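Engineer: Pasted the sequence and its predicted model underneath.
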Amino acid sequence: MDIANQLFWLFTLPLPIGCVAWTVTHEEVFREPREYCVNCSKNGKTLLQRKFFYLFTCEYCFSHYVTAFFIVVTDFHLLLPDWRGYLIAEFALVFVANFYMSIFALLRQAIKKEKTEIEVMQKEVEK
């Protein structure tokens, strides 16, 4: 695979990786399983149990596993054609996916702030 193709995949694959990681760790559709995992991560009896369940509550941690899944499915490797290319791809894809998720979080925060400001202005106009 040539470098241009690898770069294309490096910036494209993190989109679904970030989408899956964000949805599982933040969105309402997974609220109940996430709350269960939060509870188990805080109140688990063993360190291993607490750390295992924490992985499903942190988008950064969870993105490593989602990335590993996508690497297996797509057989993507970066720079080198052997196991080292898969290792490099794992961390590069996680980095880019978390960069995308950070941008998404900032956009959501700005939109929420703007909606709140609009609601406050509408209430002031009604008075």
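Structural biologist: The structure has been received and is ready for your questions.
Engineer: okay, CA-based contacts and neighbour counts for the rest of this
Structural biologist: Noted.
Engineer: Spatially, and excluding backbone neighbours, which residue is closest to residue 92.
Structural biologist: residue 10 (7.4 Å; CA to CA, 6 or more residues apart in numbering).
Engineer: And for the host helix or strand of residue 10, what's in contact with it?
Structural biologist: Taking DSSP states H and E as the definition, residue 10 sits inside helix 3-12. The list of residues contacting helix 3-12 from outside it, by CA atoms under 8 Å, 6 or more residues apart in numbering, reads 76, 77, 78, 79, 89, 92, 93, 96.
Engineer: Alongside the first one, take a look at this:
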Amino acid sequence: MDLYTQLVWLFVLPIPIACVAWTVTHEEVFREPHEYCVQRSKESKLLLTRKFFYLFTCEYCFSHYVTIGALFLTQFHLLLADWRGYLLAGFALVWIANVYMSLYAMIRIDLKKERILVKKEESEIEG
């Protein structure tokens, strides 16, 4: 795979990785399993159990496992054609996916703040 193709994969593949990691750890559709995992990660007596369930509550942690699945499905490697290329690709994909999720979180905060300001202005106009 040439360098240009690798770079395209490097910036496109983190999009679905970020989407899956964010959805599982933040969105309403997974609220009940998320709350269960949060509870187990805080209240379990065993350290291994607490850490296992924590992985499903943290988008950064969970993105590592989504990335491993994506690497398995796509066989994408970065710069080197052997196992080292998979290792490089894994960490690079996780990093870029988390940059994407951070940008998404900032956009969501801005949108929420804008909605609150609009509601406040509407209530002032009505009142």
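Structural biologist: Cool, got the structure. Quantities reported herein were computed from a predicted structural model and do not represent experimental measurements.
Engineer: What's the TM-score once they're superposed?
Structural biologist: Once superposed, the chains reach a TM-score of 1.00 (TM-score structural alignment, normalised by the length of the first structure), with 127 aligned residues with a CA RMSD of 0.3 Å.
Engineer: returning to what we had before: among the contacts of helix 3-12 of the first structure, which one lies nearest to residue 17 of the first structure?
Structural biologist: residue 93 (8.3 Å; CA to CA).
Engineer: By how much does the helix or strand hosting residue 104 of the second structure deviate from the first structure on average?
Structural biologist: If you go by DSSP H and E, residue 104 of the second structure is part of helix 83-126. Its matched residues in the first structure lie on average 0.2 Å from helix 83-126 of the second structure after superposition (mean CA distance after the TM-score superposition for the first structure).
Engineer: picking that back up, buried sites along the helix holding residue 10 of the first structure?
Structural biologist: Across helix 3-12 of the first structure, burial judged by 16 or more other CA atoms under 10 Å covers 6, 9, 10.
Engineer: State the span of the second structure onto which it is aligned.
Structural biologist: Counting by TM-score structural alignment, helix 3-12 of the first structure lines up with residues 3-12 of the second structure.
Engineer: Have a look at how far, on average, the matching stretch is from the first structure.
Structural biologist: Mean for stretch 3-12 of the second structure is 0.1 Å (mean CA distance after the TM-score superposition for the first structure).
Engineer: Show me how far that stretch is from its chain's centre.
Structural biologist: 19 Å (CA atoms, centre = their mean, to the nearest Å).
Engineer: do the same with stretch 67-87 of the first structure
Structural biologist: 18 Å.
Engineer: residues making contact with the host helix or strand of residue 35 of the second structure?
Structural biologist: According to DSSP H and E, residue 35 of the second structure maps onto helix 31-43. For helix 31-43 of the second structure, the external contacting residues (CA under 8 Å, 6+ apart) are 24, 25, 26, 49, 50, 51, 52, 53, 54, 56, 57.
Engineer: how does it look with 7 Å?
Structural biologist: Helix 31-43 of the second structure is contacted from outside by 25, 49, 50, 51, 53, 54, 56, 57, using CA atoms under 7 Å, 6 or more residues apart in numbering.
Engineer: Provide the aligned range in the first structure for that helix.
Structural biologist: Going by TM-score structural alignment: helix 31-43 of the second structure matches residues 31-43.
Engineer: how close does the matching stretch sit to the second structure?
Structural biologist: Stretch 31-43 of the first structure sits 0.2 Å off on average (mean CA distance after the TM-score superposition for the first structure).
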